[in-house]
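> Quick one, what's the 3D model for this:
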Amino acid sequence: MQNPATATTESDFAELPATAAHGPLRIEYCWVNEAAGETPGHAPLALFLHEGLGSLAMWRDWPQRLCERLGMRGLVYSRPGYGGSTPRAHHVKWPVDFMTAQARDILPALLDALAIDMEERKRMWVIGHSDGGSIALLYAALFPDALAGAVAIAPHVFVEDISVESIAQTKELYETTDLRRKLSRYHADVDSAFYGWNDIWLNPAFRAWNITGELAGIRKPLLAVQGDDDNYGTMAQIDTIAERVPHAELVKLDACGHSPHRDAPDALNEAIAAFVAKRR
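Now for the predicted structure:
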């Protein structure tokens, strides 16, 4: 599979053995800006966690450009159910705590499979968008010493009406327009990806999902970014993060929707670069 994250890099696959938490998994991943890893002392790692309908390919070239700006090498991967990774069986529904499972079980297992040791993890920056932003927050809380810092872009820490309403509208678009065809370019099993995400977010039981209590476990530097035109969440999300994590810094982007890396990439890259530079 050609990887649109860079012009030349092909994605690869990591095999995760079955555990009590999950069955055997094949995870699609790629490295970006690998030349940075050849510098003396080895450049820190930036790890990217995609959105609820995202994949390795849907990032396009943003991870490469950000890593070049930061002087880091990057790791981009598709979570199970997305991109070229093991698809979700169609009869399986994601549980309410699916994001916690990704942070607690899948991400550490992938790091193990790629032989990323604890010393390298301590220098790693975890960068997530939307659901991936929530997973970044959870990883930072669950493994407070296994990263250098985190960047959460348009994350969710509780469920808002605006999120559910927009996700319901997206389902209608998926079933009545060419959205399914467009998304199929980025997922080996597009229905696995779409309905895994859509079904859990529209499940009435998910309305009670809330990770604000977990945020107090975050000790490392944290940047939270939100666009003011986001139709999947409001500023209440990152304002709540600031209440629970006093050392967190917030960036609020004007004229920006749910995907700052597409809507305002220059402003986002500048904010991340300035934040990281103060902590290196």
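
> from here on, contacts and neighbour counts on C-alpha atoms
Noted.

> what's residue 247 in contact with, if anything?
Contacts were defined as Cα atoms under 8 Å, 6 or more residues apart in numbering; by that measure residue 247 touches 221, 222.

> element containing it, please.
Assigned by DSSP states H and E, residue 247 belongs to no helix or strand.

> and it, how far is that from residue 216?
Counting by Cα to Cα, to the nearest Å, the separation of residue 247 from residue 216 is 11 Å.

> Looking at this protein, which strand is longest?
When every strand of the chain is counted residue by residue (DSSP state E), the longest turns out to be strand 25-32.

> for the helix or strand containing residue 64, which positions count as buried?
In this structure, residue 64 is located in helix 62-70 according to DSSP H and E. Of the residues in helix 62-70, those buried by neighbour count under the rule 16 or more other Cα atoms under 10 Å are 62, 63, 64, 65, 66, 67, 68, 70.

> Show me which positions of stretch 148-160 end up buried.
Applying a neighbour-count criterion of 16+ other Cα under 10 Å, the buried positions in stretch 148-160 are 148, 149, 150, 151, 152, 153, 154, 155, 156, 157, 158, 159.

> First-to-last residue distance for that stretch?
Taking Cα to Cα as the measure, stretch 148-160 stretches 30 Å from start to finish.

> Tell me the gap between that stretch and the middle of its chain.
For stretch 148-160, the gap between its own C-alpha mean and the chain's C-alpha mean amounts to 9 Å (Cα atoms, centre = their mean, to the nearest Å).

> Another for comparison:
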Amino acid sequence: MDIIRRNNVTLTGNPQGPTVVLAHGFGCDQNMWRLTVPALAEDYRVVLFDYVGSGRSDLSSFSEDRYASLDGYARDVVEVCEALDLRDAVFVGHSVSAMTGVLAAAMAPERIGALVMVAPSPRYIDEDGYRGGFSAQDIDELLESLDSNYLGWSAAMAPVIMGNPDQPELGEELKNSFCATDPDMARVFARTTFLSDSRDDLKKVSVPTLVLECTQDVIAPREVGAFVHQTIPGSTIVTLDATGHCPHMSAPDATNEAIKSFLAGLR
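You can find the predicted model right below:
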């Protein structure tokens, strides 16, 4: 029960159905999946949680040492799966959580039987032969801005990350989510996220994997989606008719349809 409380674990949906774990990205919490849960609830048992430092997690459990690498967040996932005794669950991870799912599946292969990666990126910084979407200077400046004025950074970046200026309420919601996160903990998560490099981990994925990308995404451009798809053996990629980095919020119908189609193929 300590893990359940620590990560604010919520169970919903069909208790007799296969299990789907929904994992949020940086600066978010489980509420960001509210448009996905109803699409899955009839046929699947749905597990939601907040990473330590996010949402309604137990903030007293936060450790900068633990969460200075994605392994710490992956351990959260594994411990939640162990607490619920999950077997062969489908892990749906948004943004950086897609890579957390990759690491968790390697740590506890009996717990995670498939991956859905929503707008994933294994590496945000451009390097020779690889386009992540940002130069090293871009990321340094982003982190410096976040360190010096987190609330100002949140207000400026949330609409850019969300995209969809025709739906300004979505950018406002993301901004509010960022601003509700403890700034010190958000800085750790941001540094862990934007400086991570999980490219080599993709080669080790051995479970069925769906990669969902958007037609336009400033955080994870389509070159990144192609790289993830090409590097994970046997993976499937779907390009959603959606823009921005949060298609489960801005284009929930298309996102849910792609996820459900993939899940149906696993049964």
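
> Superposing both, give me the TM-score.
Once the chains are laid over each other, their TM-score by TM-score structural alignment, normalised by the length of the second structure reads 0.76; 240 aligned residues with a Cα RMSD of 3.2 Å.

> tilt between the following helix or strand past the longest strand of the first structure and strand 25-32?
Using DSSP H and E, the helix or strand that follows strand 25-32 of the first structure in sequence is strand 45-49. Per axes from the mean of the first three to the mean of the last three Cα atoms, to 10 degrees, the angle that strand 45-49 of the first structure makes with strand 25-32 is 130 degrees.

> which residue numbers in the second structure go with strand 45-49 of the first structure?
Here strand 45-49 of the first structure aligns to the second structure at residues 19-23, judged by TM-score structural alignment.

> sec struct for the equivalent of residue 2 of the second structure over in the first structure, please.
Using TM-score structural alignment as the criterion, residue 2 of the second structure maps onto residue 15 of the first structure. Counting by DSSP: H, G, I helix; E, B strand; the rest coil, the backbone at residue 15 of the first structure sits in strand.

> how many neighbours does residue 15 of the first structure have?
One way to gauge burial is a neighbour count; for residue 15 of the first structure, by other Cα atoms under 10 Å, it gives 16.

> so what corresponds to residue 206 of the second structure in the first structure?
Alignment of residue 206 of the second structure against the first structure is given by TM-score structural alignment, with residue 219 as its counterpart.

> and that match, how many neighbours?
19.

> my read: it touches residue 144, true?
Yes. Proximity of residue 219 of the first structure to residue 144 meets the contact threshold set by Cα atoms under 8 Å, at 6.0 Å.

> hmm, back to that, work out for me the element the match of residue 206 of the second structure sits within.
Judged by DSSP H and E, residue 219 of the first structure forms part of no helix or strand.

> Against residue 147 of the first structure, how distant is it?
Relative to residue 147 of the first structure, residue 219 of the first structure is positioned 10 Å away (criterion: Cα to Cα).

> Could you tell me the end-to-end distance of stretch 58-68 of the second structure?
17 Å.

> swap in stretch 84-91 of the second structure?
The first and last residues of stretch 84-91 of the second structure sit 14 Å apart, counting by Cα to Cα.

> In contact with the aligned partner of residue 242 of the first structure in the second structure: list those residues for me.
For residue 242 of the first structure, the equivalent position in the second structure is taken to be residue 229, counting by TM-score structural alignment. Under the criterion of Cα under 8 Å, 6+ apart, the neighbours of residue 229 of the second structure are 211, 235, 236, 237.

> State whether residue 229 of the second structure is indeed within a helix.
Yes. The secondary structure assignment for residue 229 of the second structure places it in a helix, going by three-state DSSP.

> The closest residue to residue 110 of the first structure other than its chain neighbours: neighbour count?
Counting by Cα to Cα, 6 or more residues apart in numbering, the nearest residue to residue 110 of the first structure once its immediate chain neighbours are dropped is residue 16, at 6.8 Å. The criterion is other Cα under 10 Å. On that basis, residue 16 of the first structure has 18 neighbouring residues.

> Can you give me the distance of residue 16 of the first structure to residue 63 of the first structure?
According to Cα to Cα, residue 16 of the first structure and residue 63 of the first structure sit 24 Å apart.

> next one: residue 270 of the first structure
Here residue 270 of the first structure is placed at a distance of 14 Å from residue 63 of the first structure (Cα to Cα).

> And residue 109 of the first structure, by the same measure?
Noted for residue 109 of the first structure: a distance of 22 Å to residue 63 of the first structure, by Cα to Cα.
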